[in-house]
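>>> only geometry, no sequence info:
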């Protein structure tokens, strides 16, 4: 049977419904493996991961929920669609919170089922070997979203902490879009003085203000039919927020001091590390502008929740820096790799690039070591290098684990997911590092749970 559209693992014990579903999916070009129970499905998952898991919740030898939870880590990035009778809706909602993608209520409508299957398969992760932004599951999800959004003209909003790579994501979106050969114009809204920002964005006519000796095209005009990237959009002053809203709604603008109306043909991509919803609530950002910018929202995860990307990015930064260096730099030694993997990277990818650039410039030999990346922990000449290195690595690991636990309120499962390790591994690290959950006032030590 053809399976070029994707392979589906169907888990359904009812022979009539299962046979009907398998037939309809195969007619649509999907490859289908049909398992009649939880054990058979588990064996199928062990043999090969499907492109989509379609499972009933009630099975003769278990449940779809148990099947999903037992294989959740391995299914990361695989769309999961659950089927349930009306009475199982609470269970289905619980599964959505645990990471499943969608659920259908029986009796099923075939058109609805096929539509959801097609939509979920369209959201498949980029294969690791094809990924541009990084190999981790969280960043591959981001890249898959950017690839889907690239063909759209709708405004896109990138959210994320400082240094996570929002402009890199915006440039990838532009490169993947039909606008790739047209300009990509980046504007840092926080770096331009407020009294010049309107002129910089919209341009001005000669004589529009003191010093305007000639007509100047603004960023909106220079973007032509390409992409206008507004970084730190939360920092726009209120008057310019109103003008940006008109630009997005009317798709036209005028230069400062001018009367002619010019068409706006670019796609708008905005980015910020601020909480725009909170700023709207505080009256510092227009709600109507947020609605216009937030048509497609993409959140860039911080480095601490995607440790698999650290060494990948570090090697990329090393290649770039080494190309500018006047001497040969071969790579990172094993201890430097371990230290990078253990570091929490509060400055995200920007911090990583800064440390790599500095290490390439100042390293004593062809191999970059821990002390080159983390000069604050340079070995004490009165001690032994091995002891100091071990101390550095343990301290870095302690920081990474403690940060993850604090960020998740000491939810060990969530913290383990952020760190990219199993629960049992994290429990062992907590024990070995001597970490303990802080006791809140009014509670006893026994009242907290790890």
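Arrived safely, thanks for sending. No experiment lies behind these values; they were computed from the predicted model shown.
>>> make it CA atoms for all contacts and neighbour counts henceforth
OK.
>>> who's in contact with residue 246?
252-253 (CA atoms under 8 Å, 6 or more residues apart in numbering).
>>> Let me know the secondary structure of it.
Look at residue 246: counting by DSSP: H, G, I helix; E, B strand; the rest coil, its state is helix.
>>> Now do the SS call for residue 74.
What three-state DSSP gives for residue 74 is coil.
>>> how many neighbours does it have?
The tally of other residues near residue 74 (other CA atoms under 10 Å) stands at 13.
>>> Run through who's touching the strand or helix carrying residue 387.
According to DSSP states H and E, residue 387 maps onto helix 385-407. With CA under 8 Å, 6+ apart as the test, helix 385-407 has contacts from 304, 335, 338-339, 342-344, 370, 377, 379-380, 411-412, 415-416, 418-419, 429-430, 433, 435.
>>> out of those, which are buried?
Buried by 16 or more other CA atoms under 10 Å: 304, 335, 338-339, 342-344, 370, 379, 412, 415-416, 418-419, 430, out of the contacts of helix 385-407.
>>> farthest pair in these?
379 and 412 (33.4 Å; CA to CA).
>>> put this beside the first:
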């Protein structure tokens, strides 16, 4: 199946590896600009014309990190993928935090390499002049953003599922901005926050004299949405009586104001969201099954924050910058112990809880770094700093243990697939699991 052609910038000094990558990419129909030194790449005007940059870490004149940092001054730097034959976890983490999108260890599987290039160029090509909105840097959220790009061109209803605070409204606003309805308003209704007796009037509006206190005509959210988006948040809490009218709105593309007799055309798009298991709610006869299937024509299921650790660190930095500017304070970042504690935290409130904890840390922090007791006063040790400080070897082992356990969870305990995900051999993974006391719940066949 042919893929959309694009330009790849390759910075690789090894002639054999470089030629192999060039040949394979050209077979796929993509053009490649290849430089064998960092100086040649930085000085080339062709670099700006590429859609993605693949860069080796060790080069004869400079290292890949220096190239990346020098190019970061650009306002719209291409996705940057590092490749290296000398994998180091600390280096990978540092480069990802600087803004690199991926880090691959040689030798890599070419199919996986090609898949990642397609993945990182798609959002860039679809984004155009849209404002820089991101749902996260994890593979799960990049896939969600790609799916939003697929959903954007049509007018079908979209149902967004996810726990409280996971970012359902942010996701719906991103979908609105990337859709054909972007020129219209985004009208958000919290179905759980409005009293049941007022909800119908708020959504559909009412005519003058429709009920006691209706002194004049009121245009509801559906009417004010026009050719924009009507976002029904917490749809799982909507009363059954009103659910029938939402179903009619979707099927007939029209509605009546309360007390009205003239149908009003609905020209917008409906996006709904809930933190409830609507299938179970339907089984409990609290939600109409026919409405569920009309709302869930297109589905987005947002994973909780605890299942995407890459996003935890990403949003910690993002929230720290915003909170520091708002509170007129300055911090160098988070201490390593704070980051470790954040990665271990269950985040039941997801991004909302993370933002609140970071804002608290900025408000009370007295060091140049946000410390565990600043963000997690309910968990931080009351002991002195030396007692709370762990040896470097222990921190490395704990970081490796968490990373391996996440890979095993992602692959349902399959050792071979987890090893491929971690870019190590099966034997190496077994050795690390044995040393760290990690057991696989699923035996390999």
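Structure's in. What do you need? Since the model is a prediction, treat every value here as computed from it, not as a measurement.
>>> Would you double-check that residue 268 of the first structure falls in a helix?
No - using three-state DSSP, the secondary structure at residue 268 of the first structure is strand, not a helix.
>>> Which residue of the second structure sits opposite it in the alignment?
Per TM-score structural alignment, the equivalent position to residue 268 of the first structure in the second structure is residue 270.
>>> That match against residue 157, yeah?
Yes - with contact defined as CA atoms under 8 Å, residue 270 of the second structure counts as touching residue 157 (5.1 Å).
>>> which one of those two has more residues nearby?
Legend: neighbour count by other CA under 10 Å for residue 270 of the second structure and residue 157, higher for residue 270 (24 against 19).
>>> show me where the stretch 301-450 of the first structure has helices.
In the stretch 301-450 of the first structure, the helices defined using DSSP state H, counting those that start in this stretch lie at 308-324, 334-342, 348-362, 370-373, 385-407, 412-419, 423-433.
>>> roughly how far is the first one from the heart of the chain?
Spelled out, it's helix 308-324 of the first structure. The chain centroid and the centroid of helix 308-324 of the first structure are separated by 19 Å under CA atoms, centre = their mean, to the nearest Å.
>>> all strands of the stretch 51-200 of the second structure, in order?
Counting by DSSP state E, counting those that start in this stretch, the stretch 51-200 of the second structure has strands at residues 52-56, 80-84, 102-105, 158-161, 186-190.
>>> which residues sit in contact with residue 312 of the first structure?
Residue 312 of the first structure touches 134-135, counting by CA under 8 Å, 6+ apart.
>>> Residue in the second structure paired with it?
Residue pairing (TM-score structural alignment): residue 312 of the first structure is matched to residue 314 of the second structure.
>>> In space, what's closest to the residue nearest the centre of the first structure - neighbours in sequence excluded?
Per CA atoms, centre = their mean, the C-alpha nearest to the average position across the first structure is that of residue 300, at 3.6 Å. Leaving aside its sequence neighbours, residue 300 of the first structure sits nearest to residue 160 (CA to CA, 6 or more residues apart in numbering; 5.0 Å).
>>> okay, now that neighbour: neighbour count?
Residues lying near residue 160 of the first structure (other CA under 10 Å) number 18.
>>> Enumerate every residue touching it.
Taking CA under 8 Å, 6+ apart as the criterion, residue 160 of the first structure is in contact with 166, 272-273, 299-302.
>>> ok, now with 7 Å
272-273, 299-301 (CA atoms under 7 Å, 6 or more residues apart in numbering).
>>> Residue 70 of the second structure now?
For residue 70 of the second structure, no residue meets the contact criterion (CA under 7 Å, 6+ apart).
>>> Map residue 292 of the second structure across to the first structure for me.
Aligning on TM-score structural alignment places residue 292 of the second structure opposite residue 290 in the first structure.
>>> Next, its match: secondary structure please.
Residue 290 of the first structure is classified as helix under three-state DSSP.
>>> I appreciate the help and will end here.
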